[in-house]
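# Give the three-dimensional model of this entry:
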Amino acid sequence: MNDLTNPLGFGGSGGRKFRVPVGAIAAVITASLFAGLAVWLMVVSDPLGGEPYARARIETSDTGYARVDIATVGVKSGTGELLPPPSDSKPEAGVPVEGPTGAEVAVALPVEADTALIETSPFGPLPRVAADGRRPLDVYARPVPGFVGASPKIAIVVGDLGLSQTGTQEALAKLPPEVTLGFAPYGASLDRWTAKARQDGHELLLQVPLEPFDYPDNDPGENTLLVGKDARQNVENLHRVMGRLTTYVGIVNYMGARFTSEAAALDPVMQEIALRGLLYLDDGSSPRSVAEQSAGKFKTAFARADLVIDAIPTPNEITGRLAQLEQIARTRGLAVGVASARPATLKALAGWTSGLDGRGITLVPITAVPQQN
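Got it, this is the predicted structure:
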């Protein structure tokens, strides 16, 4: 007998042949795959699984960051216990300035607005040149002692004050009076904050929102001056912002890369700033800015920042920018830096400014910077 004579599926006298259970094996494999998938879904939380993604390198620090150094700023404030306490008595209109021998010399610094420098408007008190020719730029400036001489000088402007109560309080507590403070027009209790800043001896600038290139995706805020608006509308919005504060020496742009690149839009605003006896500070963030040329047309007092100190807001980067600012001051005689009231920035500036005298550099307010007149 051979295989041809055996019935199908039988091995004849040689014994019974084994049949592979293909169906059972396939069922086991399928069940295993489903079980593995179920476990993966329970263990792995990835709602974006399968979506495109990007990787970014995160720098580490040997010293680490404190929680306060990464706090969020720029949030509109309400009322709260962090406001400067009200007082029934008026703050003294003077600050101490050290003389050449280390003795303190009293320097008058007005805390309240001079009524001769105020124009009443529907938008609030607007700055103006007094009938006798006095300008807010001069009256509200912090005097620089004559003994400063030819030593290298640095002016620092810290902005975004008035938005975060914590950030504003930290700036007033940590920064020396020679640092100029830039206030945003959107905060609460601005009169009290600015009065405290003046009492402490600081010059003030008003931050005016100007149109950036990616507006309105990136919106500087209410009453932003826009390239598409006519001159009358932009000057009116400038007045709306100006009426929020008093006792400031000038204007500094908030954003505004597009607006400051368009002379047709900027010129009427720059002319208005000059007519009201104010300084214009270009924060130096846009290489396309024509602010200096525009200021020249109207003889507007003008200054331009050399560096944004905290463009990269990490302690190492801020320290590096401050060292770079010192080098500019030693080379040119004077340098201007701008920054925001971030916790890490304030901490770095407090330590850095305390050692400037020992390094032969003088800290000066923004009005000490040479300007066009």
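# CA atoms for contacts and neighbours, from now on please.
OK.
# the strands in the stretch 1-150 of the chain, which residues?
Remark: strands assigned in the stretch 1-150 of the chain by DSSP state E, counting those that start in this stretch are 94-98, 104-108, 118-119, 126-127.
# wait, which of those is closest to Val139?
Among the strands of the stretch 1-150 of the chain, the nearest to Val139 by CA to CA is strand 104-108 (9.9 Å).
# Check which helices and strands the closest one is in contact with.
Where contact means 3 or more CA pairs under 8 Å, 6 or more residues apart in numbering; DSSP states H and E, strand 104-108 is packed against strand 94-98.
# Run the angle between the strand it packs on and strand 104-108 for me.
140 degrees (axes from the mean of the first three to the mean of the last three CA atoms, to 10 degrees).
# before we move on, back to that, can you lay out the strands of the stretch 1-150 of the chain as JSON lines showing distance to Val235 and mean neighbour count?
JSON lines is the format used below for the strands of the stretch 1-150 of the chain (distance: least, CA to CA, whole Å; neighbours: other CA atoms under 10 Å):
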{"stretch": "strand 94-98", "distance to Val235": "34", "mean neighbour count": "17"}
{"stretch": "strand 104-108", "distance to Val235": "32", "mean neighbour count": "15"}
{"stretch": "strand 118-119", "distance to Val235": "15", "mean neighbour count": "18"}
{"stretch": "strand 126-127", "distance to Val235": "12", "mean neighbour count": "26"}
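# Sequence B follows; please return its structure for comparison with A:
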Amino acid sequence: MATAAAVAPLTPPSAPEPPPLPVVAPRAQATVDRPIPPPDPTLQEPSPHGPVPRAGAEGRTPARAYARPFDRSDTRPRIGLVIGNLGLNAALSDEAIRRLPPATALAFSPYAARPEVLLERARARGMEVLSAIPMEPAGYPSTADAGDRALLTGLTPGENADRLLWTLSRISGQVGAIGALGPMRGERFAALPESIGAVQTGLYNRGLLYFDPRPGAPSPPRAFGRAVDLVVDEPATRGEIERRLAELERIARDRGSALGLAADPAPVLVDRIAAWAAGLEERGLVLAPVTALARRGDDLPRPAP
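Purely as a prediction, here's the structure:
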């Protein structure tokens, strides 16, 4: 394997803000699908691997530019969902984009061969997109392998920074990233504070969110984002998915919000989420885009008063 060239650390932009959406739709129009804008060249910069996201002028960020509108004055408990492994199976991915609620976020695998058509369809439905970052998982290398571009504990910071750039170059128009690749959630890599901290800082500097896929993990301290509360498809059976979706509702009622993660867009998962979401508002909750659930990291600088 060729050794990647070291990447110089980025200079942080001036105090990026979290990605609240500037346009608030009235409650009566909240369910209307609005397309996500296409990738903006002013929010990209070249890299050795192709264009990658960057923060723009006057506080513009990809996390804001490609966010789904949401009424932040809505006081109902919020539930967010991230579905992973998009792009690897075109037929399953297309069905998920067609049937899942538009507020669902889609995490695209960097190993997807040709994701452009799927990304266009997701944007047309108003669905937010994340980059799935492959990181060294538990069991590596004997029982789990996140691929030949995974961020690894045995690589130098420069090599991992270059692999992060490669991952971000694989799709466009993302609001952020999540450290999960299918059922692998990068446990070994994320256990090293400086390694995962460098990833969060790199994303923050580019105006991107970071979602930690490990249930119960603390919120990312060096990025805007949060950790997921539970995984809804372990195992991916109808009964267990329904039970865990009900548990998401309980968490949201108790804490005000909840974030769930699914490893794959399996037909049974898509079917159960579509049926569950159809009655969510009648039960007094709202499905929210992940940008509406992001929080400021504790280690980030605060804007001057």
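# What would you report as the TM-score here?
Overlay of the two chains. TM-score (TM-score structural alignment, normalised by the length of structure 2): 0.83; 268 aligned residues with a CA RMSD of 1.9 Å.
# coming back round to it: got the strands of the stretch 1-150 of structure 1 as a markdown table, with distance to Ala184 of structure 1 columns?
Below are the strands of the stretch 1-150 of structure 1 laid out as a markdown table (distance: least, CA to CA, whole Å):
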| stretch | distance to Ala184 of structure 1 |
| --- | --- |
| strand 94-98 | 24 |
| strand 104-108 | 25 |
| strand 118-119 | 20 |
| strand 126-127 | 16 |
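# which bit of structure 2 covers stretch 180-197 of structure 1?
Per TM-score structural alignment, the counterpart of stretch 180-197 of structure 1 in structure 2 is residues 105-122.
# now the end-to-end length of the matching stretch.
Separation of the first and last residues of stretch 105-122 of structure 2 by CA to CA, to the nearest Å is 9 Å.
# Tell me which residues are up against it.
The contact list for stretch 105-122 of structure 2 (CA atoms under 8 Å, 6 or more residues apart in numbering) reads 38, 80-88, 90, 93-94, 97, 127-133, 167-168, 170-171, 177-178, 181, 289-290.
# redo that, cut-off 6 Å
The set of residues that contact stretch 105-122 of structure 2 without belonging to it, under CA atoms under 6 Å, 6 or more residues apart in numbering, is 82-88, 97, 127-132, 167, 170.
# For the stretch 1-150 of structure 2, which segments are assigned as helices?
Ranges of helices in the stretch 1-150 of structure 2, per DSSP state H, counting those that start in this stretch, are 62-65, 90-99, 116-124.
# Mean deviation, the first one versus structure 1?
Mean deviation of helix 62-65 of structure 2 relative to structure 1 after superposition (mean CA distance after the TM-score superposition for structure 1): 0.8 Å.
# which part of structure 1 lines up with that helix?
Using TM-score structural alignment, helix 62-65 of structure 2 pairs with 136-139 in structure 1.
# Counting residues, name the longest strand you see in structure 2.
Using DSSP state E to define each element, structure 2 has its longest strand at strand 78-86.
# Val175 of structure 2 -> structure 1?
By TM-score structural alignment, Val175 of structure 2 lines up with Val249.
# ok, now how distant is its match from Leu279 of structure 1?
Counting by CA to CA, the gap from Val249 of structure 1 to Leu279 of structure 1 is 6 Å.
# swap in Ala257 of structure 1?
Distance, Ala257 of structure 1 to Leu279 of structure 1, by CA to CA: 19 Å.
# And those two? Which one has more around it.
Legend: neighbour count by other CA atoms under 10 Å for Ala257 of structure 1 and Leu279, higher for Leu279 (29 against 21).
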